[in-house]
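1. Below are the sequence and a predicted model; questions follow.
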Amino acid sequence: MKTEIKLVDYLASRRSIPAFQMGLPGPSKAEVEEMLKLASRVPDHGKLTPWRFIVYRGEERARISAELKKMALAARPDLPEDLIKVEETRLTRAPVVVAVVSKAAPHFKIPEWEQVMSAGAVCLNLLMAANALGYSSNWLTEWFAFDERAYPLLGVEPGERVAGFIHIGTATVPPTERPRPELADIVTWVGDET
């Protein structure tokens, strides 16, 4: 039986697990669908749905990773062996990887920036949805998120951009905390004290 946690407690302790520290079991198709439904519940000015999902599972992850490795080696034939190993596992580190793809485009009323931010909100919601269902998650972009030559391989259409690859699986190590910014360093107060 899963332990319930209050949202405020979850947010106070939310932490990503590196994708290479994830393993089986991964979420089922039904669980991924539930995560995607939850992830879709974000601010979306104009109800444009300026994003979509691509779900990578099974052996297809290894095939795409092998092709990404070829692309990386074509760009850098002198790639060190340890980085070649990284390229070989791009989409196989976690059992499921979901690309959140931004379809932001000029619109007569809705600023493109708001559409991009909506895709970012989808990424964060997907992280939290995976955690809510008992899985670990990590939001990565990596070089191929920005290299349009990789887009046909990844299933990304012309005019689209990758907001992030969300890796989902089961943590093989406990999460660790990292330093967080002090509020005094990141907050500007405007107006009277209340």
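-> Yep, it's here.
2. going forward, measure contacts between C-alpha atoms and count neighbours the same way
-> Will do.
3. I figured residue 53 was touching residue 102, is that so?
-> No - in this structure, residue 53 is not within contact of residue 102 by CA atoms under 8 Å, at 9.0 Å.
4. higher neighbour count, these two?
-> It is residue 102, of residue 53 and residue 102, that has more neighbours when counted by other CA atoms under 10 Å, with 25 against 17.
5. which ones are touching the more buried one?
-> Residues near residue 102 by CA atoms under 8 Å, 6 or more residues apart in numbering: 50-52, 115-116, 119, 160-163.
6. Residue 162 and residue 36: what is the separation?
-> Per CA to CA, to the nearest Å, residue 162 is found 16 Å from residue 36.
7. for residue 26, same thing?
-> Distance from residue 26 to residue 36, by CA to CA: 15 Å.
8. Please apply the same query to residue 85.
-> Taking CA to CA, one finds residue 85 at 30 Å from residue 36.
9. The two: which is more packed in?
-> residue 36 (21 against 11).
10. Can you tell me the number of residues neighbouring residue 16?
-> Neighbours of residue 16 (other CA under 10 Å): 18.
11. Next up, the contacts around it.
-> 136-139, 175.
12. Tell me which stretches of the chain form helices.
-> Ranges of helices in the chain, per DSSP state H, are 7-13, 29-39, 60-75, 81-88, 112-132, 151-154, 183-186.
13. So which residue is dead centre in the protein?
-> residue 166 (2.7 Å; CA atoms, centre = their mean).
14. I'd like the distance between the residue nearest to residue 55 when sequence neighbours are not counted and residue 86.
-> Nearest residue to residue 55, sequence neighbours excluded (CA to CA, 6 or more residues apart in numbering): residue 98, at 4.5 Å. Separation of residue 98 from residue 86 (CA to CA) stands at 19 Å.
15. Between the two, tell me which one has more neighbours.
-> Using other CA under 10 Å as the criterion, residue 98 and residue 86 rank with residue 98 on top: 22 against 14.
16. Next up, a structure to set beside the first:
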Amino acid sequence: MDALQLLLNRHSNPRLNEPAPAGEQLETIFKAGLRAPDHAGLTPWEFIVFEGEQRQLLGDILANATAAKGNDAEAIEGARKAPLRAPMVITVVAKVTEHDKVPRLEQELSAGCALLSMQMAAQALGFNGIWRTGWFAFDRGVHSELGLKEQDQIVGFLYLGTPQKDLRKVTEHEIAPFVRYFGQ
């Protein structure tokens, strides 16, 4: 797929089956993520991969966090099953470093760019996925269970797999409401 067409037709697909990317394809996806903008070469990213039975471990972590918030059994079970919606889930973490020229936000945005690049690479390889965030990304219990440090921040969970079916074409937005030329 042409790079420009890929960008102009980017879409998330929550309906994913086996197979997930593996081998050289998965390596290519990670390489794309590692090309994200990286001011001062801080490499502020970590990719935690859950596939196969490891998805159940992630589900347990999410279920525990849901229970800790006092949610009901249905919500807890929903959280436990969430990672099973795709054959692979990659948790993308901003590994933030104190730096006088690169603020925290820029490092988190860099990790977000890595996640988007990985999703785009997966789509270019014939896979697809969906970027999910939600309150789990900010829950300190989830962070602790994943072995993250205090300064680290989950920017999203990238669900990847083979699309069950093609989605309808993405709605194109008019450009004018989103663009302002300063001074005009």
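-> Sure, I can see it. Owing to the predicted nature of the structure, the values given are computational and were not obtained by experimental measurement.
17. quick one: contacts for the counterpart of residue 132 of the second structure in the first structure?
-> Aligned by TM-score structural alignment, residue 132 of the second structure pairs with residue 140 of the first structure. Each residue near residue 140 of the first structure by CA under 8 Å, 6+ apart is listed here: 164-167.
18. which of those residues lies closest to residue 183 of the first structure?
-> The shortest approach to residue 183 of the first structure among these belongs to residue 164, at 26.9 Å (CA to CA).
19. residue in the second structure matching the closest one?
-> That one, residue 164 of the first structure, aligns with residue 156 by TM-score structural alignment.
20. Not counting sequence-adjacent ones, nearest residue to its match?
-> residue 133 (4.6 Å).
21. how close does that neighbour get to residue 119 of the second structure?
-> 14 Å.
22. So the two - more neighbours on which side?
-> Neighbours were counted for residue 133 of the second structure and for residue 119 using other CA under 10 Å; residue 119 has more, 27 against 14.
23. which residues touch that one?
-> 29, 128-131, 158, 160.
24. redo that, cut-off 7 Å
-> Contacts for residue 119 of the second structure (CA atoms under 7 Å, 6 or more residues apart in numbering) come out as 128-129.
25. how about it, what's its partner in the first structure?
-> For residue 119 of the second structure, the residue aligned by TM-score structural alignment is residue 127.
26. what's the answer for residue 166 of the second structure, then?
-> Per TM-score structural alignment, residue 166 of the second structure is aligned with residue 174.
27. Over to residue 147 of the second structure?
-> Per TM-score structural alignment, residue 147 of the second structure is aligned with residue 155.
28. How many residues are close by that match?
-> 13.
29. Contact partners for the residue lying closest to residue 90 of the first structure once chain neighbours are set aside?
-> The shortest distance from residue 90 of the first structure to any non-neighbouring residue, by CA to CA, 6+ apart, is to residue 65 (5.4 Å). If you count contacts by CA under 7 Å, 6+ apart, residue 65 of the first structure has them with 87-91.
30. The longest strand along the first structure vs the second structure - mean distance after superposition?
-> Of all segments of type strand in the first structure, defined using DSSP state E, the longest is strand 161-171. Superposing on the second structure and averaging over aligned pairs (mean CA distance after the TM-score superposition for the first structure), strand 161-171 of the first structure comes out at 0.7 Å.
31. and that strand, how far out from the chain's middle?
-> Offset of strand 161-171 of the first structure from its chain centre (CA atoms, centre = their mean, to the nearest Å): 3 Å.
32. Show me what residue 87 of the second structure aligns to in the first structure.
-> Counting by TM-score structural alignment, residue 87 of the second structure lines up with residue 95 in the first structure.
33. State the distance from that match to residue 30 of the first structure.
-> For residue 95 of the first structure relative to residue 30 of the first structure (CA to CA), the value is 14 Å.
34. Grab the nearest non-local neighbour of residue 113 of the first structure.
-> Closest to residue 113 of the first structure by CA to CA, 6+ apart is residue 104, at 7.8 Å.
35. and the one you found, what pairs with it in the second structure?
-> By TM-score structural alignment, residue 104 of the first structure lines up with residue 96 in the second structure.
36. same check, this time on residue 48 of the first structure
-> Residue 48 of the first structure maps onto residue 42 in the second structure, by TM-score structural alignment.
37. Could you count how many residues lie near that match?
-> Residues near residue 42 of the second structure, counting by other CA under 10 Å: 15.
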